[in-house]
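Here you go, sequence then predicted model.
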Amino acid sequence: MQSLYISLNSIEKVKQFVNLINLYEGDFDLSSGRYIIDAKSIMGIFSLDLSKPLRLDIYNNPEEDEIVSKLQVFLSE
């Protein structure tokens, strides 16, 4: 499992993120505080507090390095 912190502070970023993450098989979770949702769910993402960085957990995906490189634009500073 790998974890990274991402920022999805606009509707456009959320749509881009969901479209990208849905290209890959496997499990992806986003968490904010005590809430954890499926990162492939656009409705779930909008239920989180998007004003703060979110933790993305990537589980047992053989394409993990490729996914992380494509997610660079979403990484939280």
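Arrived safely.

okay, CA-based contacts and neighbour counts for the rest of this
Noted.

how about the helices in this protein?
Residue ranges of the helices in the chain, as given by DSSP state H, are 11-21, 42-46, 64-70.

would you list those in JSON lines and tack on distance to Glu77 and mean neighbour count?
Formatted as JSON lines, the entries for the helices of the chain read as follows, by distance: least, C-alpha to C-alpha, whole Å; neighbours: other C-alpha atoms under 10 Å:
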{"stretch": "helix 11-21", "distance to Glu77": "15", "mean neighbour count": "14"}
{"stretch": "helix 42-46", "distance to Glu77": "20", "mean neighbour count": "15"}
{"stretch": "helix 64-70", "distance to Glu77": "15", "mean neighbour count": "13"}
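
here's the one I want to compare it with:
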Amino acid sequence: MNEMKITFKKPEEILDFVNKVEKYDCAMDMNRGIYVVDGKSILGIMNLGLNNIINLKIYDEDCEELKKEIAQYAVA
């Protein structure tokens, strides 16, 4: 399992993120506090809110290409 911290500033970024991750076969969840949503769900991610730090869990060990594609949303 791989973990990243992600943030979105605009709704368009969530749409772009989902368009990128849905090309991959691996399962992923995102959570903020007690709320957990599917990492490929636009509405689920929008419910986590903008300008918040969101934990992304990717349940696949071979996801380096995916991590490169979504690096722009990672929190340093």
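Structure's in. What do you need? Given the structure is predicted, the values throughout are model-derived calculations rather than measurements.

Could I get the TM-score for this pair?
Overlay of the two chains. TM-score (TM-score structural alignment, normalised by the length of structure 2): 0.91; 76 aligned residues with a C-alpha RMSD of 1.1 Å.

Relative to Asp27 of structure 1, which of the helices of structure 1 is closest?
In this view, the helices of structure 1 are compared for proximity to Asp27 of structure 1 by C-alpha to C-alpha, and helix 11-21 is the closest at 9.7 Å.

compared with structure 2, how much does the closest one deviate?
Once the two models are superposed, helix 11-21 of structure 1 sits on average 0.5 Å from its counterpart in structure 2 (mean C-alpha distance after the TM-score superposition for structure 1).

mind putting the helices of structure 1 in TSV, distance to Ile58 of structure 1 included?
Formatted as TSV, the entries for the helices of structure 1 read as follows, by distance: least, C-alpha to C-alpha, whole Å:
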stretch	distance to Ile58 of structure 1
helix 11-21	10
helix 42-46	16
helix 64-70	7
